[in-house]
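**Q** how would this look folded up:
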Amino acid sequence: MLVSVQDVRRCLEQVVEVRDHYRQNVLNGDAVRKSIDQLRWIIETYLQKVVKVEDVEWKAKTIAAMALAIRDGSYEIYILQGLSDDARRFAYCKELFHVVIDEVEARTMSIYAHLEEVLATFPVDDSQPRKSTVSERLAEAAAMEFLFPYTDRLHFIGTAKDGVLDFEGCGAKRGVPPHLIELYCSDSYMDFFGKF
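**A** I've put the predicted structure just below:
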């Protein structure tokens, strides 16, 4: 999927800003396992965003969470009930970063069409999705950068024993699903994010 360098840079700069506030204002802010509730507090306090979070049950189990921008300037985040702890943490974190990186032109009113485009364009390298679809990838990257920053991923890869990386152990320590640890430590992802 084609994502502009400017969009990625702006997204990562916003993550750095949030992470700096988190480090300065959360007790043990440099801990490996970040508190998603404290992240929400940072977003509400320092970015002045109003965020309501609710666990919900819905039929479409493929959607772990979603964020809605409300006309009054607040946000609502809905998280699917029954997710594993790590999947819930990541989904919650990703939706909070939707709030952080929100742009009016990246919003959509058609959830079904949005999901269809996300599924159709994510695996295609040269696809040209709408801004709302790109925001899904950026929010995921932002969540990962907050929970497992690039420099930490470099260190993790560099300390592999006999070239074997313990994705399960790393994921358990950070509260991130192991498949995302593996994805973001892949050569292609490390090469891409290494440019920033």
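**Q** okay, CA-based contacts and neighbour counts for the rest of this
**A** Fine.
**Q** which stretches of this structure form strands?
**A** Secondary structure of the chain (DSSP state E): strands located at 51-56, 65-69, 75-80.
**Q** closest to residue 25 out of these?
**A** Between residue 25 and the strands of the chain, the tightest spacing by Cα to Cα is seen for strand 51-56, at 18.9 Å.
**Q** How about residues contacting stretch 21-31?
**A** Applying Cα atoms under 8 Å, 6 or more residues apart in numbering, the contact partners of stretch 21-31 are 38, 39, 42, 46.
**Q** top of the residues you listed by neighbour count?
**A** Neighbour counts for the contacts of stretch 21-31 (other Cα atoms under 10 Å) peak at residue 39, which has 21 neighbours.
**Q** what's the nearest residue to it if we skip its chain neighbours?
**A** Distances taken as Cα to Cα, 6 or more residues apart in numbering place residue 22 nearest to residue 39, at 6.8 Å, with adjacent residues excluded.
**Q** what's around the one you found, how many residues?
**A** Using other Cα under 10 Å, residue 22 has 24 other residues around it.
**Q** neighbours of the nearest residue to residue 9 once chain neighbours are set aside, just the number please.
**A** Leaving out its chain neighbours, the residue that sits closest to residue 9 by Cα to Cα, 6+ apart is residue 196, at 6.9 Å. Neighbour count of residue 196, defined by other Cα under 10 Å: 11.
**Q** Next, find the distance separating residue 196 from residue 97.
**A** Separation of residue 196 from residue 97 (Cα to Cα, to the nearest Å): 18 Å.
**Q** ditto for residue 82
**A** Noted for residue 82: a distance of 22 Å to residue 97, by Cα to Cα.
**Q** Here is the second sequence; please produce its structure so I can put it next to the first one:
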Amino acid sequence: MQVDFQKVLEVFRKVKQLKEHQELYCLDPKRIPVSISDLTRVVADMYDLKIDVSEVVFTGERLRSLVERYADNHAIIYVKHDLTPEVQRFSVTKELMHLVIDEPEDWSPAGVATLQSFFTEMSIANGDHVAEARAQSEALAEIAAIEVLYPHEFRAAEAVEISTKKTTWAKLCLHYEMPRYALTRAHADWYKKVVDTAWNGI
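**A** Got it, this is the predicted structure:
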């Protein structure tokens, strides 16, 4: 799947605005691990939303969470009840990022079709052969979640620490309370190239 790089830039602008609002709104905006309750309140304040998070029981290997948004500015995030705490935190953050980054054309009742067209690996395009908007929004929400939970400014030093065995993925997972798949993606060469270009572009 390819993702339009212009949409990536717009996502990073919104993430930057979110971080700036967090600085004003939260008593401890630099807290690591990021407080999900604080993040929920920041998103609600920015977009004038009432956001509820509910743990639910459902089966399925790929679906961990989803968000429903209503015309009365109410949003409900449903997250699978039996996830590890790290995966649950990341899943809720991804759904919060949908509320931040999605445009009207990204909201769709066709959730199953959207998930079927979404793959965890993606490439970045400049407008040619881009994926449909709903599938793109899934990919972009995951990127935004990584950028919110794992600040970009820490990664270069931690990449060195990983390579020199001064730290481990397990320690980083505990420190950020994030799943390993999200942390390792943040250090993938293709991801670093995209993120460095995007942050420099805004």
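**Q** got the contact list for the residue nearest the centre of the second structure?
**A** With distances taken as Cα atoms, centre = their mean, the residue of the second structure nearest its centroid is residue 145 (1.8 Å). By Cα under 8 Å, 6+ apart, residue 145 of the second structure lies in contact with 90, 93, 94, 97.
**Q** all helices for the second structure, in order.
**A** With helices called from DSSP state H, the second structure shows them at 5-25, 36-47, 85-101, 111-116, 133-149, 155-163, 169-176, 180-186, 189-201.
**Q** Quick one, which of those helices gets closest to residue 61 of the second structure.
**A** Comparing these by Cα to Cα, helix 111-116 comes nearest, at 11.5 Å.
**Q** average gap between that closest one and the first structure?
**A** Following superposition, helix 111-116 of the second structure is found to deviate from the first structure by 1.5 Å on average (mean Cα distance after the TM-score superposition for the first structure).
**Q** Pull out the buried positions in that helix.
**A** residue 114 (16 or more other Cα atoms under 10 Å).
**Q** That one aligns to what range in the first structure?
**A** The aligned range for helix 111-116 of the second structure in the first structure is 111-116, by TM-score structural alignment.
**Q** The residue located most distally from the centre of the second structure and residue 157 of the second structure, how far apart?
**A** What lies farthest from the middle of the second structure is residue 164; by Cα atoms, centre = their mean that is 28.2 Å. The spacing between residue 164 of the second structure and residue 157 of the second structure, counted by Cα to Cα, is 11 Å.
**Q** if we can go back for a sec, please tabulate the helices of the second structure in JSON lines, including the columns distance to residue 64 of the second structure.
**A** Putting those into JSON lines (distance: least, Cα to Cα, whole Å) gives the following:
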{"stretch": "helix 5-25", "distance to residue 64 of the second structure": "22"}
{"stretch": "helix 36-47", "distance to residue 64 of the second structure": "17"}
{"stretch": "helix 85-101", "distance to residue 64 of the second structure": "7"}
{"stretch": "helix 111-116", "distance to residue 64 of the second structure": "11"}
{"stretch": "helix 133-149", "distance to residue 64 of the second structure": "12"}
{"stretch": "helix 155-163", "distance to residue 64 of the second structure": "26"}
{"stretch": "helix 169-176", "distance to residue 64 of the second structure": "19"}
{"stretch": "helix 180-186", "distance to residue 64 of the second structure": "14"}
{"stretch": "helix 189-201", "distance to residue 64 of the second structure": "23"}
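**Q** Of all those helices, which one comes closest to residue 125 of the second structure?
**A** Among these, the nearest to residue 125 of the second structure by Cα to Cα is helix 5-25 (5.6 Å).
**Q** Tell me what angle that closest one forms with helix 133-149.
**A** Between helix 5-25 of the second structure and helix 133-149, the angle comes out at 40 degrees (axes from the mean of the first three to the mean of the last three Cα atoms, to 10 degrees).
**Q** quick check, distance from helix 5-25 of the second structure to the centre of its chain.
**A** For helix 5-25 of the second structure, the gap between its own C-alpha mean and the chain's C-alpha mean amounts to 12 Å (Cα atoms, centre = their mean, to the nearest Å).
**Q** Quick check: buried residues in that helix?
**A** 5, 7-9, 11-13, 15-16, 18-19, 21-22, 25.
**Q** from memory residue 161 of the second structure sits against residue 167, does it?
**A** Yes - counting by Cα atoms under 8 Å, residue 161 of the second structure does reach residue 167; the two are 5.5 Å apart.
**Q** joint contacts of these two?
**A** Counting by Cα under 8 Å, 6+ apart, residue 161 of the second structure and residue 167 have no common neighbour.
**Q** dump the residue contacts of residue 77 of the first structure.
**A** Counting by Cα under 8 Å, 6+ apart, residue 77 of the first structure touches 51, 52, 53, 54, 65, 66, 67, 68, 92, 95, 96.
**Q** Using neighbour counts, give me the buried entries of those.
**A** 51, 65, 66, 67, 68, 92, 95, 96.
**Q** which one among those gets closest to residue 105 of the first structure?
**A** residue 68 (13.7 Å).
**Q** And the closest one, how far from residue 59 of the first structure?
**A** Using Cα to Cα, we find residue 68 of the first structure at a distance of 19 Å from residue 59 of the first structure.
**Q** Same check on residue 42 of the first structure?
**A** Residue 42 of the first structure is 32 Å from residue 59 of the first structure, by Cα to Cα.
**Q** returning to what we had before: how about the helices of the second structure, which one is nearest residue 78 of the second structure?
**A** Comparison of those against residue 78 of the second structure by Cα to Cα identifies helix 85-101 as nearest, at 8.1 Å.
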